[in-house]
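Participant: coordinates only, sequence not included:
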């Protein structure tokens, strides 16, 4: 935004300090005038001084005291008051300029940091020293914002690189298959079509997952009342044949868990969690537990599954995009590596929390906490 040049804040503060100090001085002189000089009569009739004696304030003549009148006091008071006001003005301007510069020094550091941020630098910090005050709270808040922006920027760059790599893989496979088919005209086209279909399906799934992830982060959805237990039940029924195919048993339990959000996105959350629990499970006789719960201010969805033992370090990375637990994935349903990343984005868009905890006996426990519907909170 283009703005016309104006007076600096430092100069305005200096003039404000000087004006206030001058006003105080004038008021002080006015008090002296009102309570002192106004009670001095304009003329005082006394015996004239002896010939040759100079008249002056507070001059005494033997047996004939001289009492100064108002004009005498004005002659003695006004020049000194004017000189004092002149000195007070110069002192207030100089002191106000120095004081305003000292007070605005933190603001200049914040302004410089803002300019660096506008030019694309996110690694610097203000780190303003001293005790807490308004400027330091502003600087600390700005540093926290820079840290979040830097982390978000790094995450976006990492996500873009991973997404490019994941999208390039099916395209490269497709190109290779087409090259082989062109160089070998007698090759069975049925097998080629089947492989191309699988590769194309994976590319479509990845693209839809990226679009869903973008939609969740943008929070472009209509909020409505949603029963989290019904969403979990619907996801479980949909994936039941898939679980039977992998020899996994699903057990559901819980209470009515009312919240506010997007039914489609919360259903996608439950579906991703249950699907992830089925895929990353024991080769045989695995189990998945799906439960919902109600707390004083939140509702919860917990999905647990049996499986190999996980370390806390590995568990902490599973919510990152395109991260898969090594040795836990069935080869035929590896997914696109965005299941838990999508869940995290959806939960954050609904002002909730996502917690991943490795089970002591093996497997993973995933807990989603969302705000309870206000009408249920009041009960």
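Facilitator: Sure thing, it's come through. Being a predicted model, the structure only gives us computed values, none of them experimental. Residues are numbered from 1 along each chain as shown.

Participant: hey, let's count contacts and neighbours off CA atoms from now on
Facilitator: Fine.

Participant: which residues of this structure fall in strands?
Facilitator: Secondary structure of the chain (DSSP state E): strands at 60-61, 64-65, 224-227, 248-254, 258-261, 286-294, 298-305, 353-358, 364-371.

Participant: Of all those strands, which one comes closest to residue 122?
Facilitator: Each of the strands of the chain has some distance to residue 122 by C-alpha to C-alpha; the shortest is strand 353-358, at 26.9 Å.

Participant: Centroid-nearest residue for this structure?
Facilitator: residue 145 (5.3 Å; C-alpha atoms, centre = their mean).

Participant: Could you measure from that residue over to residue 138?
Facilitator: To residue 138, residue 145 is 10 Å away according to C-alpha to C-alpha, to the nearest Å.

Participant: picking that back up, for the strands of the chain, give me a markdown table that also has mean neighbour count and distance to residue 26.
Facilitator: Converted to a markdown table, the strands of the chain look like this (neighbours: other C-alpha atoms under 10 Å; distance: least, C-alpha to C-alpha, whole Å):
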| stretch | mean neighbour count | distance to residue 26 |
| --- | --- | --- |
| strand 60-61 | 14 | 33 |
| strand 64-65 | 14 | 33 |
| strand 224-227 | 16 | 66 |
| strand 248-254 | 16 | 78 |
| strand 258-261 | 23 | 65 |
| strand 286-294 | 21 | 70 |
| strand 298-305 | 24 | 64 |
| strand 353-358 | 18 | 63 |
| strand 364-371 | 22 | 62 |
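
Participant: let's bring in a second one:
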């Protein structure tokens, strides 16, 4: 049911200003009448050389003037209130126009309210900041959707090509075809699961519990130890017990992704990976450091973007990546109110540090 539109804020403010002016004027005139006229007797004063009015004479002379003054105050209050309300509400009109444009899908418009800082300026700045984040988020989602569509299309196109070739080739190798289709299908499943994991982390739709990040790191290392052995990479894991509050599945995935990324972005043989956990009064840290080829600062800044693959990534059965490892790690970190920091090593390789809030922060 559509509600009937009431008075505008400008009209309400105008009536309020006018009401205050009229009431203030009325009280002032009443005070004059109360405190001055009471000293004038309401009796007939003997006629003298000069006319001396009594109280009734003064009231008869005062009332018409008071009525005129009240009318003038009312007109002045309405006119001045209308102008003053319009001036005061002008910033809200600009914010309202920006909100309407945003509702229509235009996120590039900004209020950009000038002048001294006041409540309206603070509101406009907060609104502009919200539009900045919203525009960046929408652009990221659009880029992510485009990349995801492209990545999902690739295995489907490969499967279609394999089937077309097999259909027209009478001497096709069925076993090889099945193995290839299974590999392509596995990649598509891995990508779909990664996308679902990203979505789950973004929604923060998970149950939180107290966990030890050091134990999760050890489980990740144990799971990926065969891959490290095949690539001749040594793993050194240790550190302090690091208690955090979060999702067991997501934080386990976080540790696994970081260790897996450190293994596949390493030297071709004989590399090293170090995993450490640290507990501070207000935060805990998971640090994963690996050897590898030198990485520029510009390249590091792009590694957490979805579908960004390292230049030296190994293409083998040990690693069928979808370009979402560090992107998932960052989303999981952010979903747990943490921060992920990437730092290139001077000798080559990468240092990944995950900061998470301590579930029981201590003073000091």
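Facilitator: Yep, that arrived. A quick note: this is a predicted structure, and the numbers were derived from the prediction, not measured.

Participant: Got a TM-score for the pair?
Facilitator: Once superposed, chain against chain, the TM-score is 0.97 (TM-score structural alignment, normalised by the length of the second structure); 362 aligned residues with a C-alpha RMSD of 1.3 Å.

Participant: now the strands of the first structure in JSON lines, with distance to residue 103 of the first structure?
Facilitator: Shown next, in JSON lines, are those (distance: least, C-alpha to C-alpha, whole Å):
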{"stretch": "strand 60-61", "distance to residue 103 of the first structure": "54"}
{"stretch": "strand 64-65", "distance to residue 103 of the first structure": "56"}
{"stretch": "strand 224-227", "distance to residue 103 of the first structure": "50"}
{"stretch": "strand 248-254", "distance to residue 103 of the first structure": "59"}
{"stretch": "strand 258-261", "distance to residue 103 of the first structure": "47"}
{"stretch": "strand 286-294", "distance to residue 103 of the first structure": "52"}
{"stretch": "strand 298-305", "distance to residue 103 of the first structure": "45"}
{"stretch": "strand 353-358", "distance to residue 103 of the first structure": "41"}
{"stretch": "strand 364-371", "distance to residue 103 of the first structure": "43"}
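
Participant: In the first structure, point out the residues matching stretch 278-289 of the second structure.
Facilitator: Mapped onto the first structure using TM-score structural alignment, stretch 278-289 of the second structure covers residues 293-304.

Participant: who's in contact with the aligned partner of residue 333 of the second structure in the first structure?
Facilitator: In the first structure, the residue paired with residue 333 of the second structure is residue 347, using TM-score structural alignment. Counting by C-alpha atoms under 8 Å, 6 or more residues apart in numbering, residue 347 of the first structure makes contact with 353-354, 368-370.

Participant: again, 10 Å this time
Facilitator: By C-alpha atoms under 10 Å, 6 or more residues apart in numbering, the contact list for residue 347 of the first structure reads 216-217, 261, 265-266, 269, 341, 353-354, 368-370.

Participant: And it, how close does it get to residue 341 of the first structure?
Facilitator: Applying C-alpha to C-alpha, the value for residue 347 of the first structure to residue 341 of the first structure is 10 Å.

Participant: In contact with residue 147 of the second structure, which residues are there?
Facilitator: Contact analysis of residue 147 of the second structure by C-alpha under 10 Å, 6+ apart lists 141, 153, 306-308.

Participant: try 8 Å this time
Facilitator: By C-alpha under 8 Å, 6+ apart, residue 147 of the second structure lies in contact with 306-307.

Participant: What's the match for it in the first structure?
Facilitator: By TM-score structural alignment, residue 147 of the second structure lines up with residue 162 in the first structure.

Participant: just residue 307 of the second structure next, same as before
Facilitator: Checking TM-score structural alignment: residue 307 of the second structure goes with residue 322.

Participant: Count the neighbours of its match for me.
Facilitator: A count of nearby residues for residue 322 of the first structure, using other C-alpha atoms under 10 Å, gives 19.

Participant: now the nearest residue to it once chain neighbours are set aside: how far from residue 40 of the first structure?
Facilitator: Leaving aside its sequence neighbours, residue 322 of the first structure sits nearest to residue 337 (C-alpha to C-alpha, 6 or more residues apart in numbering; 3.9 Å). Distance from residue 337 of the first structure to residue 40 of the first structure, counting by C-alpha to C-alpha: 96 Å.

Participant: who's more crowded, these two?
Facilitator: residue 337 (19 against 14).

Participant: so what corresponds to the more buried one in the second structure?
Facilitator: Residue pairing (TM-score structural alignment): residue 337 of the first structure is matched to residue 323 of the second structure.

Participant: What of residue 204 of the first structure?
Facilitator: In the second structure, residue 204 of the first structure lines up with residue 189, judged by TM-score structural alignment.

Participant: And for residue 189 of the first structure?
Facilitator: Alignment note (TM-score structural alignment): residue 189 of the first structure maps to residue 174 of the second structure.

Participant: and its match, how many neighbours does it have?
Facilitator: By other C-alpha under 10 Å, neighbour count at residue 174 of the second structure equals 10.

Participant: For it, give its distance to residue 160 of the second structure.
Facilitator: 15 Å.

Participant: Also residue 113 of the second structure?
Facilitator: Distance, residue 113 of the second structure to residue 160 of the second structure, by C-alpha to C-alpha: 56 Å.

Participant: ok, the two, which is more surrounded?
Facilitator: residue 113 (17 against 13).

Participant: Need the counterpart of the more buried one in the first structure.
Facilitator: Residue 113 of the second structure maps onto residue 128 of the first structure when the alignment is built from TM-score structural alignment.

Participant: these two touch, right, residue 221 of the first structure and residue 260?
Facilitator: No: with contact defined as C-alpha atoms under 8 Å, residue 221 of the first structure does not reach residue 260; the gap is 11.5 Å.

Participant: Surely residue 177 of the first structure and residue 192 touch.
Facilitator: Yes: between residue 177 of the first structure and residue 192 a contact is recorded at 7.1 Å, counting by C-alpha under 8 Å.

Participant: dump the residue contacts of residue 328 of the second structure.
Facilitator: By C-alpha under 8 Å, 6+ apart, the contact list for residue 328 of the second structure reads 194, 197-198, 254, 257.

Participant: roughly how far apart are it and residue 151 of the second structure?
Facilitator: 16 Å.

Participant: What of residue 111 of the second structure?
Facilitator: Distance from residue 111 of the second structure to residue 151 of the second structure, by C-alpha to C-alpha: 38 Å.
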